[in-house]
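*Asks:* sharing a model that was predicted from the sequence below.
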Amino acid sequence: MTTKNDMAKEYDLFEIWLMDMSDALENFLNSLPKDVSEKLDFSPDSLNILENYILTKYSGSSEILAADASKMVDGMARYVGQTFRRSFNGKWIIDYNDKKNAFYGLPQIANMQGQVTQFCPATLVTASVHRKTGIFIKTVYNNYLERTIQARGAISGA
């Protein structure tokens, strides 16, 4: 049973994770080959560059889910999350209330323009290995973009 004290500690750890965002992203980018990192500029197109790197680094789900990959996956998820958050005005959140939630204990982005479902960057990163398209993450991005454009059109009466 999770106590309120335990939950408070978990949220404190998440706040530390958020405060470490800039340094963690810098460390992540510095850990990549230069020909990859110099192209990662938080633009939509950079999502394909990252995904193609993911596919060269990990041949399957078991590799990307391995404990020794967790720091790299965290960096990749931060990068993907920040790219979406910056484009769609989202906010990082975490859920420690509903243990049945598929993303329980995982950082998510909420309140994005065009968002209709929960959004967990880490699962996009790991799913990209399974999909093996090289464009999966950017396709999700483009779907958000399309919903945002549609929502703006509905608001303006277009």
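*Replies:* Sure thing, it's come through.
*Asks:* for the rest of this, base every contact and every neighbour count on C-alpha atoms.
*Replies:* Noted.
*Asks:* for the residue nearest the centre of the chain, give me its contacts.
*Replies:* In the chain, the C-alpha nearest the mean C-alpha coordinate belongs to P121, at 2.2 Å (C-alpha atoms, centre = their mean). P121 is in contact with 77-78, 80-81, 107-109, counting by C-alpha atoms under 8 Å, 6 or more residues apart in numbering.
*Asks:* swap the cut-off to 6 Å and go again
*Replies:* 77, 80-81 (C-alpha atoms under 6 Å, 6 or more residues apart in numbering).
*Asks:* just put these in JSON lines and tack on secondary structure and neighbour count.
*Replies:* As requested, the contacts of P121 are arranged in JSON lines below (DSSP: H, G, I helix; E, B strand; the rest coil; neighbours: other C-alpha atoms under 10 Å):
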{"residue": "A77", "secondary structure": "helix", "neighbour count": "22"}
{"residue": "V80", "secondary structure": "helix", "neighbour count": "26"}
{"residue": "G81", "secondary structure": "helix", "neighbour count": "25"}
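*Asks:* what's in contact with the helix or strand harbouring T56?
*Replies:* Using DSSP states H and E, T56 maps to helix 44-57. When contacts are defined by C-alpha under 6 Å, 6+ apart, helix 44-57 is touched by residues 40, 129, 134-135, 138.
*Asks:* try this one next to it:
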Amino acid sequence: MNNAEIEERYLREDRQSMTEPARQWLDRWLADMDDRLESWKVRYLPEGFRYDFSMESLDLLEEVILRRYQDESDFEADSGSEFLEGAVRYYGETLRKRLSCRWGYQDMGPDVSNPFNRVPQIRSNTRDEYMDVIVPLHVFDYLVAERQPGVLQKMSGVITRALHNAELDVDNLG
């Protein structure tokens, strides 16, 4: 089974437990991914940005984010912006293209205070007991607060570890 088939299988499983609003949101998010990314690239990325969804391009994305946001208050003030949506999409698509993972979304309602509620997330393509999640907006918030280079690539280790642990378990079954 190739990565696209694995991703599709996990997306189908996710959809079984998602609320209808969450399914609709995720369907819209995925349906216009390419168009939104292209528009974001043209509008917000500097000339010469290495727009190739490579892990190395994440270092360049960090530079763009850090130039835009001097501190957490700048970042919070820009919440919901077209720029941040595009950055989330690029980060998530880079991980999805380079690692075995998929987009996810939960909608537990507007009154539920949960850091995973109503934010796009990247989930490892693993069984539930190994699944781990990256919330790009939370990673960006951490990047802006800490201002340490390499955060975006380093955080991809969450997915890599989940995949490794699931693989180890399969190996130990044999």
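*Replies:* That came through fine. None of these values were measured; they are calculated from a predicted model.
*Asks:* can you add distance to L25 of structure 1 and give the contacts of P121 of structure 1 back as a markdown table?
*Replies:* A markdown table is the format used below for those (distance: C-alpha to C-alpha, whole Å):
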| residue | distance to L25 of structure 1 |
| --- | --- |
| A77 | 10 |
| V80 | 11 |
| G81 | 11 |
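*Asks:* shared with structure 2, which of those residues?
*Replies:* For the contacts of P121 of structure 1, the aligned pairs still in contact in structure 2 (both residues aligned by TM-score structural alignment, their matches' C-alpha atoms under 6 Å) are A77.
*Asks:* counterpart of the residue nearest to the centre of structure 1 in structure 2?
*Replies:* Using TM-score structural alignment, the equivalent of P121 of structure 1 in structure 2 is P136.
*Asks:* what do you get for N30 of structure 1?
*Replies:* By TM-score structural alignment, N30 of structure 1 lines up with V42.
*Asks:* picking up where we left off before, tell me the residues of structure 2 aligned with the helix holding T56 of structure 1.
*Replies:* Under the criterion TM-score structural alignment, helix 44-57 of structure 1 matches residues 55-68.
*Asks:* roughly how far does G105 of structure 1 sit from D95 of structure 1?
*Replies:* Separation of G105 of structure 1 from D95 of structure 1 (C-alpha to C-alpha, to the nearest Å) stands at 6 Å.
*Asks:* correct me, but T148 of structure 1 touches Q115?
*Replies:* No. The pair T148 of structure 1 / Q115 is not scored as a contact, 8.1 Å apart, by C-alpha atoms under 6 Å.
*Asks:* make sure E26 of structure 1 is indeed in a strand.
*Replies:* No. Using DSSP: H, G, I helix; E, B strand; the rest coil, the assignment for E26 of structure 1 is helix, not a strand.
*Asks:* what about the longest helix anywhere in structure 1, how far off from structure 2?
*Replies:* In structure 1, with assignment by DSSP state H, the single longest helix is helix 136-156. Taken against structure 2, helix 136-156 of structure 1 registers an average deviation of 3.5 Å after superposition, with mean C-alpha distance after the TM-score superposition for structure 1.
*Asks:* what angle sits between that helix and helix 44-57?
*Replies:* 160 degrees (axes from the mean of the first three to the mean of the last three C-alpha atoms, to 10 degrees).
*Asks:* so what's G75 of structure 1 up against?
*Replies:* G75 of structure 1 neighbours (C-alpha under 6 Å, 6+ apart): F28.
*Asks:* quick one: map it onto structure 2.
*Replies:* Match for G75 of structure 1 (TM-score structural alignment): G86.
*Asks:* doesn't that match belong to a helix?
*Replies:* Yes. Following the definition three-state DSSP, G86 of structure 2 is counted among the residues of a helix.
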